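Visitor: Got a sequence here, can you model it:
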Amino acid sequence: MKKYLFLLIPFLLNAYEINFSKKFTKDLIPNILGADISIIVEDKKEKEVIERLDIFNNKIKEYNKVEKQLGSFNVRPQYQRSSNSPKIYGYKGTLNYKIETTDALNMGEFISMITSLKEDRDTSVSLNNLSWRVKDDSYNVILDLLRLESIEWVENYAKNLSADLNRTCSVKVVDLQNNILHTYREAVASLRIDSSLKRENVPVPEVSQQKISITTNYKLECK
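Guide: This next block holds a predicted model:
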């Protein structure tokens, strides 16, 4: 038994591990334009508020060139104090939607259509967080390509290292857990829009290139 142990010691001493990390990066082009739109109607009569918001809501539902998400519709009374007791003096209704599209012209057309329904000063239309983002499917495809690139790279690296050192180097660990999306998104600030806004005048932000990167940790063994 001692003889076999003695023979194994030189082999173990000649084998060693290499631990290191490498960063891989790819460019992404944002392909989804999104915004939050809010319509607020105020009136003394609750029925009037509901009817006017319904006009907006029906038009939004009919327009099929954009995707609508997270729609909410609510009407609440507004109070003022009279003789130390609250008294309803009117109603305030709010209609909110998150809008997304791949075509900036469709976004402009949609916003122009909504603002054209604004008839009086008691109705306001505001636009928030108008910005470009990367579609989830596109992001996942690029992320998979980065992972594949990091695996192929280390396999080639192990082969070249084996040739340079005249040893057999093999990959023992590939840790692909870290990924970071570097965004350079400039969202348009909150805008209160009037009824004269035309689709070509909607302040659509420029498309800014984004980057996704992963830092992969490796462990190689050379014998």
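Visitor: contacts, neighbours, all on C-alpha from now
Guide: Fine.
Visitor: Against which helices or strands is the helix or strand containing residue 112 packed?
Guide: Per DSSP states H and E: residue 112 is located in helix 104-115. Here helix 104-115 touches helix 46-62, going by 3 or more C-alpha pairs under 8 Å, 6 or more residues apart in numbering; DSSP states H and E.
Visitor: so how far is the next helix or strand after the helix it packs on from its chain's centroid?
Guide: Going down the chain from helix 46-62, the next helix or strand is strand 67-82, by DSSP H and E. When C-alpha coordinates are averaged (C-alpha atoms, centre = their mean, to the nearest Å), strand 67-82 and its chain have centres 27 Å apart.
Visitor: And stretch 174-190, by the same measure?
Guide: 8 Å.
Visitor: what sits against residue 99?
Guide: Contact partners of residue 99, counting by C-alpha atoms under 8 Å, 6 or more residues apart in numbering, are 34, 35, 36, 37, 66, 67, 68, 69.
Visitor: Any chance of those residues in TSV with distance to residue 198 and neighbour count as columns?
Guide: As requested, the contacts of residue 99 are arranged in TSV below (distance: C-alpha to C-alpha, whole Å; neighbours: other C-alpha atoms under 10 Å):
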residue	distance to residue 198	neighbour count
34	18	24
35	17	19
36	18	19
37	16	22
66	17	20
67	20	15
68	21	17
69	24	12
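Visitor: Identify, from the residues you listed, the entry nearest to residue 163.
Guide: In terms of C-alpha to C-alpha, no member of the contacts of residue 99 lies closer to residue 163 than residue 34, at 52.1 Å.
Visitor: for this protein, what spans make up the strands?
Guide: Along the chain, the stretches classed as strands by DSSP state E are 16-28, 32-43, 67-82, 85-101, 123-133, 169-182, 191-193, 210-222.
Visitor: Another sequence for comparison is provided below:
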Amino acid sequence: MKKLLPILLLPILGFSYELNFNKNFSKVVNPDLLTTNITISVEKKDENKVNIEIEKFNDFIKKANDIVLKNGSFTLSPKYKYHDNKQEFAGYIGNLRYLAESKNAKDLNSFMDKLISIKDNIKSDDVNLNISNVSWNTSDDLQNKSFDDLRLEAINWIDSYSKSLSNTITKQCEVSKINIFETNTGNVVYARTEMAYSSMQKSIADVTPISSEQNITINPNFILECK
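Guide: Okay, the predicted model is just below:
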């Protein structure tokens, strides 16, 4: 979609003019990257037991080659409970978090299924696995390529427009400046609802979400001088 905004025409010399205006250039893309947040929480009286359970997941996660894992973090915090208005030490809470990314739904499903299997094999209510909504997003590579295409389109358009305008008003119009503003808008479709998984829910993980189109837009500001 291309929308031409009102043109501001300013005299700069006797019979010269400066034209300052904006125009939208948009491109529709299909998001190419599936993402989800993984959180493993362990509550135990003993700190070492928390670390042992966390490592069962972390050992597998570190060896995962078919997906990209980002923003990994681990926190260990003391837990307290209150009894008769007194604070009592109740143990430790460990939280392991990752952002998982993949362009292949099958690889991401396989990764999640294996995490679920680890959780089920532990057989403990002290260990919880949470996998957030799986959603489609636009990768940096696709987004940058789309912006490059739109910038080239904008440059070609203003070059053609300045020549056409020159012929129409019988003046020499030249581009003096281009400022480009970029935006990425669109709906993100979620693959499934956030939940804590168990063996009864494995089939829910095996889904291929439908991606929705997203608009990538630039809004260049053009300044032309016509003499």
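Visitor: Can you list the buried residues in the helix holding residue 112 of structure 1?
Guide: Buried residues in helix 104-115 of structure 1, defined by neighbour count with 16 or more other C-alpha atoms under 10 Å: 104, 106, 107, 108, 109, 110, 111, 112, 113, 114, 115.
Visitor: now swap in stretch 36-46 of structure 1 and tell me
Guide: 36, 37, 38, 39, 40, 41, 42, 43, 46.
Visitor: do the same with stretch 194-205 of structure 1
Guide: Neighbour-count burial for stretch 194-205 of structure 1 flags 194, 195, 197, 198, 199, 202, 204 (criterion: 16+ other C-alpha under 10 Å).
Visitor: can you tell me the distance between the two ends of it?
Guide: Distance between the two ends of stretch 194-205 of structure 1: 19 Å, counting by C-alpha to C-alpha, to the nearest Å.
Visitor: still on that earlier bit, among the buried residues of helix 104-115 of structure 1, which one lies nearest to residue 84 of structure 1?
Guide: Once C-alpha to C-alpha is applied, the member of those that ends up nearest residue 84 of structure 1 is residue 115, at 39.5 Å.
Visitor: Wait, the closest one touches residue 202, no?
Guide: No. The pair residue 115 of structure 1 / residue 202 is not scored as a contact, 11.1 Å apart, by C-alpha atoms under 8 Å.
Visitor: Distance of the alignment partner in structure 2 of residue 186 of structure 1 relative to residue 69 of structure 2?
Guide: In structure 2, the residue matched to residue 186 of structure 1 (TM-score structural alignment) is residue 189. Note on residue 189 of structure 2: its distance to residue 69 of structure 2, by C-alpha to C-alpha, is 21 Å.
Visitor: what do you get for residue 192 of structure 2?
Guide: Distance from residue 192 of structure 2 to residue 69 of structure 2, counting by C-alpha to C-alpha: 20 Å.
Visitor: what's the farthest-apart pair in the buried residues of helix 104-115 of structure 1?
Guide: Spanning the widest gap among the buried residues of helix 104-115 of structure 1 are 104 and 115, at 16.7 Å by C-alpha to C-alpha.
Visitor: and residue 29 of structure 1, how far is that from residue 166 of structure 1?
Guide: For residue 29 of structure 1, the distance to residue 166 of structure 1 (C-alpha to C-alpha) stands at 44 Å.
Visitor: what about these two, which has more around it?
Guide: Of the pair residue 29 of structure 1 and residue 166, residue 29 is the one with more neighbours under other C-alpha atoms under 10 Å, namely 16 against 11.
Visitor: which residues touch the match of residue 186 of structure 1?
Guide: 135, 136, 209, 210, 211, 212 are the contacts of residue 189 of structure 2 under C-alpha under 8 Å, 6+ apart.
Visitor: how much space between the equivalent of the third one over in structure 1 and residue 94 of structure 1?
Guide: It stands for residue 209 of structure 2. Taking TM-score structural alignment for the superposition, residue 209 of structure 2 sits opposite residue 205 in structure 1. According to C-alpha to C-alpha, residue 205 of structure 1 and residue 94 of structure 1 sit 26 Å apart.
Visitor: Then residue 113 of structure 1?
Guide: Applying C-alpha to C-alpha to residue 113 of structure 1 and residue 94 of structure 1 gives a distance of 18 Å.
Visitor: how about the nearest residue to residue 217 of structure 1, chain neighbours excluded?
Guide: Nearest non-adjacent residue to residue 217 of structure 1, counting by C-alpha to C-alpha, 6 or more residues apart in numbering: residue 21, 4.3 Å away.
Visitor: from memory the one you found sits against residue 178, does it?
Guide: No. Residue 21 of structure 1 lies out of contact with residue 178 (C-alpha under 8 Å); the separation is 11.0 Å.
Visitor: Which neighbours do these two have in common?
Guide: 215, 216.
Visitor: now do the same end-to-end measure for stretch 126-143 of structure 1.
Guide: End to end - C-alpha to C-alpha - stretch 126-143 of structure 1 spans 35 Å.
Visitor: could you give me the residues in structure 1 that the longest helix along structure 2 aligns onto?
Guide: Assignment by DSSP state H gives helix 140-169 as the longest helix of structure 2. Counting by TM-score structural alignment, helix 140-169 of structure 2 pairs with residues 136-165 of structure 1.
Visitor: what's the mean gap between the matching stretch and the aligned bit of structure 2?
Guide: On superposition with structure 2, the mean distance recorded for stretch 136-165 of structure 1 (mean C-alpha distance after the TM-score superposition for structure 1) is 1.3 Å.
Visitor: List the buried residues for that stretch?
Guide: Buried positions in stretch 136-165 of structure 1, judged by neighbour count with 16+ other C-alpha under 10 Å: 139, 142, 143, 146, 147, 150, 151, 154, 157, 158, 161, 162.
Visitor: Show me which of those is closest to residue 59 of structure 1.
Guide: Once C-alpha to C-alpha is applied, the member of those that ends up nearest residue 59 of structure 1 is residue 139, at 32.1 Å.
Visitor: All good on my end, thank you.
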